[in-house]
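Undergrad: output the structure for:
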Amino acid sequence: MEKLPEITYEELDRLNTLIDNIYGSHFTGYSPASLKRRVSRIMQLHKLSVFELRDRLTNNPVFFQQFLKDVTVNVTEMFRDPAFYKTLKEEVIPYMESFPKIKVWHAGCSTGEELYSFAILFKEANLYHRSFFYGTDINADVLEQAKDGIYELQKMKINAENYTQTGAPNTLSDYYTAKYEAASIHHALKENVFFSTHNLVTDGVFNEFQLISCRNVLIYFNLELQLKVIDLFYQSLANFGFLCLGAKETLRNEDLKRFKIVDKKNRIYQKIA
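TA: Below you'll find the model as predicted:
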């Protein structure tokens, strides 16, 4: 039986250096085990040796974009984890009314479904008109889909079920137009939305936000990078702003001196110091 290609940790380090030198974006700080597993899977899928993978990444920018898309995690859906959105609606959004202008950052937004979910909640709370939503990701390709706001109609059935479970007052179809097999998010939800590339590994603070969401991203980083990114979020939050993390992520005791727990189960925190 033919042995499947697999990358070693030493080869992975050299690959990180190569990518950093050529493209200026890299995976330093990602969990080595997770990164090794994903890169090995790409090698097996394309039947590439480490040497061949390095050659393609060096000479084929289009392949690099696909490589980046496959390595970074882009599993998402609208109103994913309805209990989280229910808490957001009941505990966080009412507090947002105290801010004259509201800036929301969705870090690691992937194809944009969760950012549009936030926009819908703010619309229903009559806060959209004074809110602005920033969606960022390391992957430029997924951001293009996020900007278009066009998704498979079949997936909207799952999204609609999630939305209903939040105790929604409307139906999700009120916010998109269905045509053939696609669903297009209404333009009114895109007016105050901006998508751009941002690398949590290397890039810094670019605004002051009342709400930051980064769900199920930090679990792919090592501890050092997790602490660095949490500090980035802290520096990017306005006083009494909110931080939303994924169900598998939590703040450590040292960070909890700077945040109040709003919802322990759904990992929602408020900056207090």
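Undergrad: make it CA atoms for all contacts and neighbour counts henceforth
TA: Will do.
Undergrad: contacts only, for the spatially most central residue of the chain.
TA: Note on the chain: the residue nearest the mean C-alpha position is residue 108, at 2.3 Å, using Cα atoms, centre = their mean. With contacts defined as Cα atoms under 8 Å, 6 or more residues apart in numbering, the neighbours of residue 108 are 135-138, 214-215, 217.
Undergrad: can you give me the helices for the stretch 101-250 of the chain?
TA: Per DSSP state H, counting those that start in this stretch, the stretch 101-250 of the chain carries helices over the ranges 113-124, 140-148, 155-165, 223-236.
Undergrad: give me the element residue 36 is part of.
TA: Assessed by DSSP states H and E, residue 36 sits inside helix 32-46.
Undergrad: next, the structure of the following sequence, for comparison with the previous one:
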Amino acid sequence: MELDNGAFRNLLKAVHSSYGYDFTGYAEASVKRRIIHYMGMHRINELADLQSLILRDENIFRDFLQELSVTVTEMFRDPGFYKSLREKVVERLATYPFIKVWVAGCATGEEVYSLAILFKEAGILDRSVIYATDINQQSLQIAKDGMYDASSMKAYTGNYQKSGGTGSFSQYYMSKYNSVMFDRSLKQNIVFSAHNLAMDKAFNEFQLILCRNVLIYFNQELQKRVLDLFHGSLCMFGYLGLGNKESLRFGAQQRSFEEVDRKERIYMKIK
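TA: Presented below is the predicted three-dimensional model:
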């Protein structure tokens, strides 16, 4: 299926106008691919029909938004990244009396809990607050609940161990039937909130910002806007962590950051 460009643009404008979500800065090929997948699943043949449905029924729009949002994540995803955080960033963060962290585009929360565990093992969680934000309220609710499929725990345990975990991963959750729930002590220092990277502004100053595997879904203009937002939200010598396919090396903000770990895409703000 190919989407008519005019009808595609009209759909994005209608979504923005009616619901306040702006997808015009997202990578066009990615958004079109997700729309085609959604239309195929729901046997919708025309973009005009899809537009009519989501404008008429907010529940249908929420379902559609879930398809457009980036929800792929896992605990200690890319273990080398977390190992580098332990070895090259945490010691510096520990010098602050109070640590503020922003996990932008947190999806269903697995990486937020990973960071909370890392901070707990480093002895700094009790004087930290982790702001976990996402565009998708449905994903945020899953993150708030902290309940995940038990079948994933074997892989997550492997990631945790490779990341340099110092304890037993199973001590951080309780099993219940086919699910696990992460310990409430991890949630006490996490604030879950809606935030739209494409439209919303800075809301605090942070010592660490993680936004991993989100920028790849944005076009260059929106990537620049978001990186400017992160730069303005970081304190001097604060840290920024990106995904392994993302980089500052060729961006406008390159000179404002120093590479802490080129392979793991960790940077420090220097001006």
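Undergrad: got a TM-score for the pair?
TA: TM-score of the superposed chains, computed with TM-score structural alignment, normalised by the length of structure 2, equals 0.97; 269 aligned residues with a Cα RMSD of 0.9 Å.
Undergrad: reformat the helices of the stretch 101-250 of structure 1 as CSV; add mean neighbour count.
TA: CSV is the format used below for the helices of the stretch 101-250 of structure 1 (neighbours: other Cα atoms under 10 Å):
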stretch, mean neighbour count
helix 113-124, 20
helix 140-148, 18
helix 155-165, 17
helix 223-236, 18
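Undergrad: if we can go back for a sec, and the very next helix or strand once past the helix holding residue 36 of structure 1, what's buried?
TA: Remark: after helix 32-46 of structure 1, the chain's next helix or strand is helix 50-59, criterion DSSP H and E. Of the residues in helix 50-59 of structure 1, 50, 53-54, 56-58 count as buried by neighbour count, 16 or more other Cα atoms under 10 Å.
Undergrad: what span of structure 2 is the helix or strand following helix 50-59 of structure 1 aligned with?
TA: Remark: after helix 50-59 of structure 1, the chain's next helix or strand is helix 61-71, criterion DSSP H and E. Using TM-score structural alignment, the residues of structure 2 aligned to helix 61-71 of structure 1 are 58-68.
Undergrad: how close does that stretch sit to structure 1?
TA: For stretch 58-68 of structure 2, the mean distance to aligned residues of structure 1 following superposition is 0.7 Å (mean Cα distance after the TM-score superposition for structure 1).
Undergrad: quick one: map residue 50 of structure 1 onto structure 2.
TA: Per TM-score structural alignment, residue 50 of structure 1 is aligned with residue 47.
Undergrad: what residues are up against its match?
TA: By Cα under 8 Å, 6+ apart, the neighbours of residue 47 of structure 2 are 3, 7-8, 11.
Undergrad: check the gap between it and residue 193 of structure 2 for me.
TA: According to Cα to Cα, to the nearest Å, residue 47 of structure 2 and residue 193 of structure 2 sit 31 Å apart.
Undergrad: now do residue 26 of structure 2
TA: Distance from residue 26 of structure 2 to residue 193 of structure 2, by Cα to Cα: 21 Å.
Undergrad: for the residue mapped onto residue 28 of structure 1 from structure 2, pull up the helix or strand it's in.
TA: Counting by TM-score structural alignment, residue 28 of structure 1 corresponds to residue 24 in structure 2. Using DSSP H and E, residue 24 of structure 2 maps to neither a helix nor a strand.
Undergrad: now the contacts of residue 108 of structure 1 in a markdown table, with distance to residue 165 of structure 1 and neighbour count?
TA: As requested, the contacts of residue 108 of structure 1 are exported to a markdown table (distance: Cα to Cα, whole Å; neighbours: other Cα atoms under 10 Å):
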| residue | distance to residue 165 of structure 1 | neighbour count |
| --- | --- | --- |
| 135 | 24 | 26 |
| 136 | 27 | 26 |
| 137 | 28 | 23 |
| 138 | 31 | 22 |
| 214 | 21 | 18 |
| 215 | 19 | 21 |
| 217 | 24 | 19 |
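Undergrad: tell me which two of those sit farthest apart.
TA: For these, the maximum inter-member distance is 14.8 Å, found between 138 and 215 (Cα to Cα).
Undergrad: just give me the mean distance for the strand ranked longest in structure 2 relative to structure 1.
TA: Identified as the longest strand of structure 2 according to DSSP state E is strand 234-242. The superposed strand 234-242 of structure 2 is, by mean Cα distance after the TM-score superposition for structure 1, a mean 0.5 Å from where its aligned residues fall in structure 1.
Undergrad: against structure 1, where does that strand fall?
TA: Counting by TM-score structural alignment, strand 234-242 of structure 2 corresponds to residues 237-245.
Undergrad: then stretch 98-108 of structure 2?
TA: With TM-score structural alignment as the criterion, stretch 98-108 of structure 2 aligns to 101-111.
Undergrad: got the buried residues for the matching stretch?
TA: 102-111.
Undergrad: again with stretch 202-212 of structure 2
TA: In terms of neighbour count (16+ other Cα under 10 Å), stretch 202-212 of structure 2 has its buried residues at 205-212.
Undergrad: in a markdown table: these, plus distance to residue 257 of structure 2.
TA: Supplementary listing: the buried residues of stretch 202-212 of structure 2 in a markdown table, determined by distance: Cα to Cα, whole Å:
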| residue | distance to residue 257 of structure 2 |
| --- | --- |
| 205 | 16 |
| 206 | 15 |
| 207 | 14 |
| 208 | 13 |
| 209 | 13 |
| 210 | 15 |
| 211 | 15 |
| 212 | 17 |
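Undergrad: quick check: the farthest pair among those residues?
TA: 205 and 212 (18.8 Å).
Undergrad: the strand or helix carrying residue 22 of structure 1: average distance to aligned residues in structure 2?
TA: Following DSSP H and E, the helix or strand that holds residue 22 of structure 1 is helix 9-23. Comparison of helix 9-23 of structure 1 with structure 2 after fitting gives an average deviation of 0.9 Å (mean Cα distance after the TM-score superposition for structure 1).
Undergrad: got the end-to-end distance for stretch 147-156 of structure 2?
TA: Using Cα to Cα, the two ends of stretch 147-156 of structure 2 sit 14 Å apart.
Undergrad: where does that stretch end up in structure 1?
TA: With TM-score structural alignment as the criterion, stretch 147-156 of structure 2 aligns to 150-159.
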